[in-house]
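>>> curious how this folds, go ahead:
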Amino acid sequence: MDTTKNTKKIAKIFKKITTWQQKVVKLEAKEKKNNLDEYKINKLKEKITLYQKLSETYNEQGNEAKVKRAIIKEKHKRNQILYGNITQAIIIICFPLAVYALFNSFYSLIDSIMASRIKSAANASGVINISNIMVISQIKSMISAFGAGIAGGGAVLVSRYYGAANITDAKKTGSNMILVSIITSLIIIVLLVPLAPVILKIAQVPQISNSVILYFRLILVELIFVSINNIFIGLEKIKGNSKKILILNITVLIIKLILNVIFVFGIKVDSIIYLEIATIISQAALFIYSCFIMFSKKNMLQISFKNMRPQSIYIIPILKLSIPIFLGKFVMSLGKTTVNALCGSYYGEATNGLIVGALGVSNNLSGLVTNTTNVFEEGESTIVSQNIGNKNLYRTISAFIRTLAIVAIISLIGYICVRFIFIDQLTALFSIGNKESEKMSLYIKEIFVYDSLSIPSLGLTSALLGLLYGYGKTFLSSILNFSRIGIRIISLVVCHSIGLNYTAAGISMGISNILIGIMALCFLLFFLVNLKKKGYKGLYLSQKKQSEN
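Predicted structure coming up:
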């Protein structure tokens, strides 16, 4: 049976190869070939070579042949990042992730809307649930910064090994990332579960109840799955498997959405803990699948228990890169938590406790664009890291310039859409016919007018951070994040002191992100001038290893 299937597959492959060869002959026969023709010829020849190698594996039997096919495909994706059209590589890696980020941002809005529909004796309207969730989500971001830092810093190292074709060290680094993540997650749970009520009180969660405390503790459990899943996604991104990541993440969102609809509109639950239970179930499903893939022999970056033994030559570099990333993300979330607390203190009474929720929803509206552009930061850092490993600095700058152009276009279009075209429809989603929800919609809209000004500057910042992360300059990225929060808090305090109303929450966000955009531009100029003069680890921009497409 397998032999018959393989014969059919070989026949299909040779049919494709024949078609491509005919196209190559026609293109090469043209008297005047332009750059596009040359590009098409090269791409067709790449495909022919790839499929010829694949066809050879179908003559072999057993799992080894399947492993060979998987490795051949992954090597092809690696070559695309190192030698192929750089714009195409950016789109292949980032576009599926951007689509997921957009879906995820919409889901965050839907999650908030569902939270507003959950009513209990202590919360007759349900709208205060939004404020509770928004405050806790920032605490969650602070805690998850540990896992995100490990995934981000470790991915830079794995990318370099992968770009240098050092698969052995890439596997060992990946395995040690898993080990560090597991240990960190367990320590966090042991320390923070007993302290949940205290943490929520310090963060000034508007309404602390037993269900809110349990909701927070369940989030800590979720973070175990999320930290491992982030590493899995990072490793798949390195291999160029963005389409797979998109499908998996969309599946997770669908599972969460279905469960939330069942809980909120079917069973009509009276507690927000069910929203978190839905999240845990969906993340656990991805965790099971990710473990299966990571430990598979077909995986070019296979994780193994043998390689998971603590090794300082891998753990120390991971921590060196991860800690600054963690600090940057942690401080940014800490700053948002502080801003939430200040807004609650300054304007909570005047807005009946709704200001924090309105600010959080406004952030989510901006996130429809900024979360989408942020994935280009991650994809860009992967491309930059691999090309550094391949000793090609010129290509890293080319990747940055093209990423910046793509991000600028998305930011401009996104800003126009969410700020002017769909703003009324988006804010109307939070109006469900009572006075509190109508006030919430009004607060969201007025804050978002100023908050949305940060969209273009965050696009520039994401492109710069992708370049800095790729070069391992995580310290500079931390300075940007520290500065953003410092400016935001200072501007909020100043706005309040001069008598501005709750719109100061949005104004402070806009001011801080615009100033950070200017600061990021200065950092970029400093970095590029320094790179041109001094190079990087013995490499120089003048060493153009491969012609750019």
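
>>> from now on I want contacts and neighbour counts done on CA atoms only, so please keep to that.
Fine.

>>> pretty sure Val205 is in a helix, no?
No: counting by DSSP: H, G, I helix; E, B strand; the rest coil, one finds Val205 to be coil, located in no helix.

>>> before we go on, could you also do this sequence so I can check it against the first one:
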Amino acid sequence: MEDSQEEPKKQIEDKSTELSKKDKEFREFTLNGSMWKVIWQVAMPLCLYQCLGQVFGVLDTMMASHISSNTVSAVAYLAQINSIISAVGGGLAIGASLKISEAYGQGKYDLLKKRVSTLYAMCGILSVFVLMLIPFANQVLAFAKTPVELIAEGSTYFRLQLFGMVVSFVNNVFIAIERARGETKLIMKLNIVVILAKTFLTALFVYVLHGNIVTMSLATIISQSLLMIVAVVRMKREHNAFGFSIKYVSFKKHLTWPMIVQSIPLIVERSLFSAGKLMVNSMSTLYGVLTVGALGVSNNLGGFAAAPQNGLQEGAASVISQNIGAGRYDRAMDAFKKVMVYNVAAGAIAYAIAMGFLPQISSMFAKNNPEFQQLIAEIFTYEAMGFIPLGINSSVMALLYGLGKTKISLIISMSRVFIFRVPVLWFLQQYTSLGSESVGIVMMVSNVSVAFVAILAAVIVIKKDKKRFKMMKAAI
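Down below sits the predicted model:
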């Protein structure tokens, strides 16, 4: 009698780790479909979202400038501090989601459910620590050596940003999980809604209600909350392996440690990369304020080329991880080859557009200042030379993420800033008389050089892993 009562309960528990029909179909498609189509279907919505995000990011900066120059400075400066803190949540979401993709490919749906549920729980704990910083916002800003006038301008803004960061943590985890299951079209649609809502609210607060930096932060929180509502509803509504269940939360080392180990290099990578960019901007002040501004414009323009490559990187990493989980090493390598073609093509197209319309592009940001326009064109010409090499680097990063080699990806990213950028700029400043042109040269050197480092890393990793997978296959 006891056995007959226990059996139905077991069946109910098993149902919570099943896949929906759509998830089963996507898994089959990822493991057996045309790889050209798989990469395209998974990555293209992410590429479009990244590009739109770049466009509206520029619009956001333009609206901030309508308030005051101090507002632009405060937003720009505090953005670097925010990015360092938010790197923790972003890195955790990406690193852990790759282990989720791996379990998905392995067909271990109980493990998948535990990783999804535990990741949400870890996000909750991290959010508590961030919220604890709110009462100490002024101290945090002072520790980050924020100018006194910007602390006065932006302390309330920073407190709100910390609260908004908690919302973003939930959204990052949700997006990472949806990406693992191939729901990139949903991610794109939801994020477009968020971007449009934020742009509309910012415009309303700035131009109509004549708001300030605080209302800009409120616009961000409100728009991001729309996505968080969807995230909470979907994670509770889905009674399958990708849904959240408190029963499956576990902080045992064998479950959490692989996710943490994979995430730590990504967290460090994002934080130090932001810190490195801050160092370069600071060093560029030697050539005057116009050069710093021109470098910022050039970086923003370069972001339009990097956006589709980042989308391809994120999508391909998930596909590679899933195929590795299923033991399809050759297919994972095929995904790497295909994303390499896509990324190089994206870089070549971006370079052709940039050089074909350089006068028009540079004049858009110069405001009838010929000297500033010339500086933008000069620096951006050098930076654009790295579009194709960065496509190669992005493809290698997708491979390393997918294979779980995040420590190697960290080394590559750090070399880009702390070997090929900061020291090179220091050398040019100390031993040449190139002037502001040095800033553009440094961008070219770092972006091209990192591609060679990435290729070397890929050759070593592929050779080593190919041998390991052959031995595993022979053992089976």
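
>>> mind listing what's buried along the helix or strand containing Gly149 of structure 1?
Under the criterion DSSP states H and E, the helix or strand holding Gly149 of structure 1 is helix 128-163. Within helix 128-163 of structure 1, the residues scored as buried using 16 or more other Cα atoms under 10 Å are 128-163.

>>> repeat for stretch 63-70 of structure 2
So stretch 63-70 of structure 2, judged by 16+ other Cα under 10 Å, has buried residues 63-64, 67, 70.

>>> not counting sequence-adjacent ones, nearest residue to the equivalent of Phe106 of structure 1 over in structure 2?
Aligned by TM-score structural alignment, Phe106 of structure 1 pairs with Val55 of structure 2. Using Cα to Cα, 6 or more residues apart in numbering and skipping the chain neighbours, the partner closest in space to Val55 of structure 2 is Phe304 (8.0 Å).

>>> the one you found maps to what in structure 1?
Phe304 of structure 2 maps onto Leu368 in structure 1, by TM-score structural alignment.

>>> do the same with Lys114 of structure 2
By TM-score structural alignment, Lys114 of structure 2 lines up with Lys172.

>>> how near is Lys445 of structure 1 to Gln22 of structure 1?
Look at Lys445 of structure 1 and Gln22 of structure 1: by Cα to Cα, to the nearest Å, they are 58 Å apart.

>>> likewise for Tyr274 of structure 1?
Applying Cα to Cα to Tyr274 of structure 1 and Gln22 of structure 1 gives a distance of 59 Å.

>>> which of these two has more residues huddled nearby?
Tyr274 (20 against 11; other Cα atoms under 10 Å).

>>> hang on, the more buried one packs against Ile262?
No: in this structure, Tyr274 of structure 1 is not within contact of Ile262 by Cα atoms under 8 Å, at 10.0 Å.

>>> quick check, Gly315 of structure 2 in contact with Arg181.
No: at 10.6 Å, Gly315 of structure 2 does not count as touching Arg181 under the criterion of Cα under 8 Å.

>>> those two: who's more crowded?
Neighbour count, other Cα under 10 Å: between Gly315 of structure 2 and Arg181, Gly315 has more, with 28 against 24.

>>> just list the residues touching the residue nearest the centre of structure 1, thanks.
Geometric centre of structure 1, nearest residue: Val375, 4.9 Å, by Cα atoms, centre = their mean. Residues in contact with Val375 of structure 1 (Cα atoms under 8 Å, 6 or more residues apart in numbering) are 94, 97-98, 101.
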